[in-house]
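> Quick check, what structure comes out for this input:
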Amino acid sequence: MTQTAIPYLFMRGGTSRGPYFNRADLPQDRETLAEVLLAVVGSGHPLNIDGIGGGAAVTTKVAMLSPSDDAWADVDYFFAQVSVEDRLVDFKPTCGNILSGVGPAAVELGLVQPTGDVTDVKIHAVNTGAKVLSKVLTPGGVLTYDGDTEIAGVPGAGAAVALNFMGVVGSSTGAFLPTGNIRDTFDGIEVTCMDVAMPMVIARAADFGLTGYESVAELDANKDFFARMEAIRLQAGAAMGMGDVAK
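Okay, the predicted model is just below:
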C-alpha cells in the first residue's frame, strides 16, 4: 500500500472541528477526492479509529481553501460533510461553524496576509454561492486565537470571528420562501420553510411536546420526536422543490 502525505490545519470553528486543506494539495476529481476524505476522517467506524474524525457529525467536517476566481472574494471555501459510519461524502451543504475558521485558516495557509489589528477576509462559499466577510483578529498584524468570547457547547473562551453574510437568500432553492408560503403544515405541525444560507424547516418546540430546554441526552433518547421530525423534513424537502431528501 502506498501513502501520500497531505498537509492540513486541524482547527475548531464554532462548535465543529476538522481539517482545513489547501485545495491545491487534494485531488481535483470528486470521486478520488471523496475517497481521500473518507480515509482522512476514518469513515466507516463509529469512532473513526483509523482517521482524525471524532465519531460525531460535528467532528467529521472538512474545509478546502483556495485563492478565489471571484472578483470580490479573496478565498474560495469548499465544504464537505463526511459521514461517521456510512462512508458517504456530501458536497452539497455548507457549514457556518467551520466557516468561522476559514479566515484564520486562510491566514495560516498564506492565502491572505494580515492588514492590521483586524483583517478582512472575503470568502466565497463554493457550495452555496454565498459571499461572506470574515473579520479576523490580527493585533499588530499577528493572528491570535486568545480572547474572551464564549459560545454554548464549547469549553473555555477564544478570539471572536465576526461573519457578515451576503447573497445567501435562496442559495439552494432560488427563493427565500421556497414553498411560496409563510407557513405550511405537515402532519399537523405548522412550519416555516426558509432558504437563507441553508434550507431550513422551522417549527415550534411546543408542537412536538418539547420545551426547548431539554438536554442533548434527553433529545437523543426521544425516538418518537426524531421519527416525527424526519417525516416532516421529507415532506418539506419535496414541497421546497428539493426532491427526495432522504439521504
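
> drop to CA atoms for contacts and neighbour counts, all remaining ones
Fine.

> Need the contact partners of the lengthiest helix in the chain.
Taking DSSP state H as the criterion, the chain has its longest helix at helix 223-239. By CA atoms under 8 Å, 6 or more residues apart in numbering, the surrounding residues in contact with helix 223-239 are 178-179, 186-187, 193, 201, 208, 219, 243-246.

> Top of those residues by number of neighbours, please.
Among the contacts of helix 223-239, the one with the most neighbours (other CA atoms under 10 Å) is Cys193, at 25 neighbours.

> Now the residue nearest to the spatial centre of the chain: closest residue in space, sequence neighbours ignored.
Centroid-nearest residue in the chain, with CA atoms, centre = their mean: Cys95, separated by 1.3 Å. Sequence neighbours aside, Phe79 is the residue nearest to Cys95 in space, at 7.1 Å (criterion: CA to CA, 6 or more residues apart in numbering).

> and if you look at Thr60?
Distance criterion CA to CA, 6+ apart; nearest residue to Thr60, sequence neighbours excluded, is Gly53 at 4.9 Å.

> where do the strands sit along the protein?
With strands called from DSSP state E, the chain shows them at 9-13, 16-22, 61-67, 75-82, 89-90, 118-125, 131-137, 162-166, 184-186, 189-196, 198-203.

> One more, please, to line up against the first structure:
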Amino acid sequence: MLMRGGTSRGPFFCADALPSDPAERDRLLVAIMGSPHELQINGLGGGNSLSSKVAIVSPSSRPDCDVDYLFAQVSVDRERVDTRPNCGNMLAAVGPFALEHGFVQARGDETVVKIFNVNTGSVIEALVQTPQGKVTYDGDTRIDGVPGAAAPVILNFQGAQGSLTGKLFPTGSRIDIIDGIEATCLDSAMPLMIVNAASLGLTGAESPPELDGNAALLRRLEMLRLEAGRRMGLGDVADSVVPKPVLVSPAGGGLAVRSRYFTPHNCHRAHAVTGAIGVAASFVLPGTVSSALGDGTPFSHGCVSVLHPAGRLDISIEIDTPGGLPRISRAGVVRTARKIMQGTVYIPS
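Below is the predicted model:
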C-alpha cells in the first residue's frame, strides 16, 4: 500500500510479505524504490529522501502493543538501506494501515493504536479517526507542507528519551565543542546534533535550496556530524543517516524556535516529526545551544512551535526531573495521513 504519512510518502508492507533475512530484504527494497538513481525512475521512489521511505508492519510480539513498525530509509543515490532511525511522519500512517489490514479492530469513532517502533524500542500511541468503525482519511486538519486537509492522527510518544543511545545527552554534556563550534548532542525521539546557525555565519532563515547549494557548509556539517556521532557512541556514522544535523535560530520570542533540519546531507523541505520533538526538547532544557535562544523561563509542560521552511510544527511536551535529572515524560504531535493506492509492485530479476 502506497501511503502518505505527514510530509513523507512511501510503500507500506506487511512484514511477512518481505524476506526475513535483513540483507535480502534490503536488496529487495532498493530494487522496489529504484535506487541508486537521482530520479529513482525505475521504482516507487520519488527522487527525494522524503519520498524514499518504507514502513514494515506486523502484529506486535509485545503484549502491551498492537503492532510492530520497522522504518527503512532507502538512499536515493546509493544501494543502501538504513533502519537505525525512526520516522515520525511515516508513523502517522501506521495506525491507519494496521486498521486497514485487520491487525487492529476499530473501537468507536476514535481508535487508539499502540505501536512499538522496532528501530528505537519506543512505544507510540496513535489516535486514528474511525467513524462507524472504519478508517477515514477525510477531515479538516491541515499541516504545513501538505496541500489540502485530512483527518487528524494524534501521535503521543512515550519514552522518547534516549531513543537510540539510551541517554538524553549521550556525550554527557549539554554543549560540546566540535572543531570550535558549540553543539548540543541530544537523543529525544531522534539523535540530533544541534548547532546555532549564527556560529556558521548563517541567519537560520535560509531556504533549503540555498543551504543545499552551499557546498562548503554541507562539508562542514558532515565533518561535525561524523565527530558528533563518534562522541554519542554511535561509532562511524558515515554510512548512517543519524545523527541528524540541525541549525537553530531565534523565532521572534515566545515558546518558538526556528529550525533547518538535514536528512543528513540535504535540508528537509519541511521538518521530521521526531526531529521536531528533539528540537523542542532542546529549546526548553536549560544549558543547551537551543535554550540560549529563549528567554530562560522555567518550563515543565506546554506547546513549543518549531518553525521550518514549509511552516510550523507544534510539539506538546512534558518534562519532569526525577532525582534532579531532566526527563522527557511525554511528547505529542498532530499529523495526517492518506492512502494513495494498493496493489502489486514488480521486482526486476
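
> What residues does the residue in the second structure that the residue nearest to Cys95 of the first structure lines up against make contact with?
In the second structure, the residue paired with Phe79 of the first structure is Phe71, using TM-score structural alignment. Shown in contact with Phe71 of the second structure (CA under 8 Å, 6+ apart): 53-56, 83, 85-87, 117-119.

> Make TSV out of these and add distance to Ala337 of the second structure.
As requested, the contacts of Phe71 of the second structure are exported to TSV (distance: CA to CA, whole Å):
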residue	distance to Ala337 of the second structure
Lys53	14
Val54	15
Ala55	13
Ile56	16
Thr83	22
Pro85	20
Asn86	17
Cys87	13
Asn117	18
Val118	21
Asn119	21
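
> out of the residues you listed, who has the most neighbours?
Neighbour max across the contacts of Phe71 of the second structure (other CA under 10 Å) = Asn86, 31 neighbours.

> correct me, but that residue touches Asp187?
No: contact criterion CA atoms under 8 Å: Asn86 of the second structure and Asp187 do not qualify, at 12.0 Å.

> Please name the residues that touch the closest residue to Pro11 of the second structure other than its chain neighbours.
Counting by CA to CA, 6+ apart, Pro11 of the second structure lies nearest to Leu2, which is 4.3 Å off, once chain neighbours are set aside. Leu2 of the second structure makes contact with 9-12, 339-342, according to CA under 8 Å, 6+ apart.

> just Thr185 of the first structure next, same as before
By CA under 8 Å, 6+ apart, the neighbours of Thr185 of the first structure are Val191.

> That one matches what in the second structure?
So Thr185 of the first structure corresponds to Ile177, using TM-score structural alignment.

> neighbours of the aligned partner of Val36 of the first structure in the second structure, just the number please.
Residue pairing (TM-score structural alignment): Val36 of the first structure is matched to Leu28 of the second structure. Other residues lying near Leu28 of the second structure total 16 when counted by other CA under 10 Å.

> Equivalent analysis for the one 10 residues further on, please.
In terms of burial, Glu38 of the second structure registers 15 neighbours under the definition other CA under 10 Å.

> pretty sure it contacts Ser52?
No: the criterion here is CA under 8 Å, and Glu38 of the second structure misses it with Ser52 at 11.0 Å.

> hey, what's in contact with both of the two?
The contact sets of Glu38 of the second structure and Ser52 overlap at Val76 (CA under 8 Å, 6+ apart).

> now the aligned partner of Thr15 of the first structure in the second structure: how far from Phe157 of the second structure?
For Thr15 of the first structure, the aligned position in the second structure is Thr7, judged by TM-score structural alignment. When distance is defined by CA to CA, to the nearest Å, Thr7 of the second structure is 18 Å away from Phe157 of the second structure.

> Lys134 of the second structure now?
For Lys134 of the second structure relative to Phe157 of the second structure (CA to CA), the value is 24 Å.

> nearest residue to Ser100 of the first structure other than its sequence neighbours?
Gly13 is the one closest to Ser100 of the first structure (CA to CA, 6+ apart), at 5.3 Å.

> And the one you found, how far from Pro114 of the first structure?
Look at Gly13 of the first structure and Pro114 of the first structure: by CA to CA, they are 19 Å apart.

> what does Thr94 of the first structure give?
From Thr94 of the first structure to Pro114 of the first structure the distance is 25 Å (CA to CA).

> same thing with Pro27 of the first structure?
29 Å.

> One more: Asp69 of the first structure?
Noted for Asp69 of the first structure: a distance of 20 Å to Pro114 of the first structure, by CA to CA.

> cool, Gly103 of the first structure as well?
Going from Gly103 of the first structure to Pro114 of the first structure by CA to CA gives 10 Å.

> So for those two, which sits in the more crowded spot?
Under the criterion of other CA under 10 Å, the comparison of Gly103 of the first structure against Pro114 puts Gly103 first, with 29 against 20.

> What is the neighbour count of the residue nearest to Thr60 of the first structure?
29.

> swap in the one 5 residues further on?
The local packing count at Val58 of the first structure equals 21, with neighbours defined by other CA under 10 Å.

> Excluding sequence neighbours, find me the nearest residue to the aligned partner of it in the second structure.
Here Val58 of the first structure is matched to Leu50 in the second structure, going by TM-score structural alignment. Closest residue in space to Leu50 of the second structure, ignoring its immediate chain neighbours: Ser8 at 4.9 Å, by CA to CA, 6+ apart.

> one step back: can you pick out the residue with more neighbours from Lys134 and Phe157 of the second structure?
Phe157 (25 against 19).

> Would you mind finding the match for that one in the first structure?
Under the alignment (TM-score structural alignment), Phe157 of the second structure maps onto Phe165 of the first structure.
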